[in-house]
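1. prediction below, plus the sequence it came from.
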Amino acid sequence: MVTKQFYIAGSFRQIQLINDVSIQLENAGFTRTYDWAKRVGATNLADLREIAQAEYTGITTCDFFVFVFPGGKGSNIEFGIATALHKPIYILDTVDQINNPAGTSTFYLMDHVQTFHGATDEFKNFVLKHEQ
């Protein structure tokens, strides 16, 4: 059996949560395509360009995309790339705003996007239900 791969996007402000979700998904048998969290602190354009390429490759090679909401500007761009590539997207809504018309984006409501609000271990089960 081939292991499905995921890419996870979110804000640096939520790095611990992102790593916790990643570990749970990895423990469930999935593989993370790229761990951008290990590249915190890049300060020059060459490093940033290298990171951008690695992130793009991570998104293009993943089987599904995880978005920890709210995210930063980079994670929203990554969400857009995943959408353009027709990747299944799973949003962990940490602030319960995806279904609030004043706090959401129309793109979060597309058919290929599944949204979850709740505990992270329940989120893992939510993803498993769709990806196994």
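-> Looks like it arrived, so ask away. Numbering: from 1, shown residues only.

2. only C-alpha atoms from now on, for both contacts and neighbour counts.
-> Will do.

3. show the contacting residues for the closest residue to residue 94 other than its chain neighbours.
-> Excluding its sequence neighbours, the residue lying closest to residue 94 (C-alpha to C-alpha, 6 or more residues apart in numbering) is residue 69, at 5.9 Å. By C-alpha atoms under 8 Å, 6 or more residues apart in numbering, the contact list for residue 69 reads 10, 91, 92, 93, 94, 95.

4. one more structure, for comparison:
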Amino acid sequence: MPKNFYIASSFQNIDVVRYVRDQLIIKDFHHTYDWTQNSRAANLEELQRIGNAEKQAVQLADFLVVLLPAGKGSHIEFGIALANDIKIYLYSPNEDIYDMDFTSTFYHLDNVHIIVGTYEQLVEKIFMSEL
């Protein structure tokens, strides 16, 4: 049975989110919600609708992928995953994630798996870990 995943990141990373999504789908994982199909919310009702969809998508996921740099929404999704004991793959394009001036306490909890490298390495590590 395919595992469910959700990807959290910022709009500035939309192309990378789509790339990682496509690579995981090719490997038979199921994407719980594709926020990249949304445009920026124009009003509070849209924000609420999107927020509910994203919250549910995180809760349905077997694992969450967070692509840094990420904004406040992604970090809230990170918190939802932590609270629900969902495995988190935290991708950083560089070693700043280990720098005390840039890192977060929550990045270093047991169910958070930090991956630094290329996007291809990220996908491969997820695939190998989720077999």
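-> Structure received. These figures come from a predicted structure and were not determined experimentally.

5. which ones among the contacts of residue 69 of structure 1 lie within strands?
-> Judged by DSSP state E, these include 91, 92, 93 as members of strands.

6. for residue 60 of structure 1, state which of those is nearest.
-> residue 91 (17.8 Å; C-alpha to C-alpha).

7. how about structure 1, which residue sits the furthest from its center?
-> No residue in structure 1 sits farther from the centre than residue 44, which is 24.7 Å out by C-alpha atoms, centre = their mean.

8. who are the contact partners of it?
-> Not one residue lies near residue 44 of structure 1 by C-alpha under 8 Å, 6+ apart.

9. what's the spacing between it and residue 78 of structure 1?
-> For residue 44 of structure 1, the distance to residue 78 of structure 1 equals 21 Å [C-alpha to C-alpha, to the nearest Å].

10. over to residue 49 of structure 1?
-> 15 Å.

11. those two: who's more crowded?
-> Taking neighbours as other C-alpha atoms under 10 Å, residue 49 of structure 1 and residue 78 compare with residue 78 leading, 22 against 12.

12. let me see the ranges of the strands in structure 1.
-> 5-9, 31-32, 64-69, 89-93, 113-116.
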